[in-house]
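Undergrad: Sequence first, then the predicted structure, then my questions.
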Amino acid sequence: MTDAAGAAGRRLAYLEQLVRAELVERRRRRDWDRRRAFTLQLATVTLSALITVLLGVKVSTGAEQWLANVALALGALVTVLAAWATFFSYRTVWIQRADTVHRLTTLARSIDYLRAGLGEEPPAPEDVDRVHAEFEEIARGDHEAWIRIRQAEGA
């Protein structure tokens, strides 16, 4: 094995490890954003429905004032939760992270395919460079998408 072939093999092994680690982290973040988006949406809808019930229920005069005060407090909480969800854009970030996970999964399959075709042979340096360029494009695209989401929030 030539020195260049050995270097290409080491670089491919490094890329495999890097892609696998990124996939683990990006999946964790995607799932966290999905749960956060779902939780905030469910909370605002549930609290809004509860406010409607509290304001519409027929009770004695003393209890009516108390229920109106609770509904007012819940209305304020819904406003805060809605602002929180809008500011952090969990749903948008979740979708963007899902795209990145998909692209990284596709790259991992490409690496596996490349490895399967190698047998005992080292990879060609240009194949490793192509895989590295694709990984860098995915990372750059993910970062740029995240920046666009954050800039849109400020607009």
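TA: Cool, got the structure.
Undergrad: okay, CA-based contacts and neighbour counts for the rest of this
TA: Fine.
Undergrad: where does the closest residue to residue 111 other than its chain neighbours fall, helix, sheet strand or coil?
TA: Distances taken as CA to CA, 6 or more residues apart in numbering put residue 16 closest to residue 111, at 7.0 Å, once the chain neighbours are dropped. When classified by DSSP: H, G, I helix; E, B strand; the rest coil, residue 16 comes out as helix.
Undergrad: hang on, isn't residue 16 packed against residue 110?
TA: No: Residue 16 is beyond contact range of residue 110, at 10.2 Å (criterion: CA atoms under 8 Å).
Undergrad: give me the number of residues near residue 78?
TA: Here the number of neighbours of residue 78 (other CA atoms under 10 Å) works out to 20.
Undergrad: put this beside the first:
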Amino acid sequence: IALVLGASITVINALDAFYDYRSLWIRRTVNLARLKNLKREMDFYSTGAKPGEYEYDQITKFKNSLNQILQDDLKEWLKLRSGAGDQSEINSQV
């Protein structure tokens, strides 16, 4: 029994170190806050605009903001997976 428990604890610790749940939770919380902020800005904009009269420049800014949030999330995920990693390698993958 002790051997099985010892092996189980080792596997659990290895999984925890590999996935780093706390760091993932913090990063996902930050991303969620950024996405909620973007949605709030879009809702505010759409409330003040007449239907069908949306400005192309503003819609493009919203799209660029969304793309930036998703790109930052991907960079952070790749950085987490590669350890400290080489930043130039991460940038070339994105």
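TA: Happy to help now that I have it. As the structure is a prediction and not an experimental result, all values here were calculated from the model.
Undergrad: After alignment, which residue of the second structure pairs with residue 61 of the first structure?
TA: Matched by TM-score structural alignment, residue 61 of the first structure corresponds to no residue in the second structure.
Undergrad: Please report how far residue 61 of the first structure lies from residue 116 of the first structure.
TA: Noted for residue 61 of the first structure: a distance of 77 Å to residue 116 of the first structure, by CA to CA, to the nearest Å.
Undergrad: Over to residue 46 of the first structure?
TA: On the measure of CA to CA, residue 46 of the first structure and residue 116 of the first structure end up 51 Å apart.
Undergrad: repeat for residue 130 of the first structure
TA: For residue 130 of the first structure, the distance to residue 116 of the first structure - CA to CA - is 17 Å.
Undergrad: Over to residue 16 of the first structure?
TA: In terms of CA to CA, residue 16 of the first structure sits 13 Å off from residue 116 of the first structure.
Undergrad: Same question for residue 129 of the first structure.
TA: Distance from residue 129 of the first structure to residue 116 of the first structure, by CA to CA: 18 Å.
Undergrad: Looking at these two, which has the bigger crowd around it?
TA: Using other CA under 10 Å, the more surrounded residue of residue 129 of the first structure and residue 116 is residue 129, with 14 against 10.
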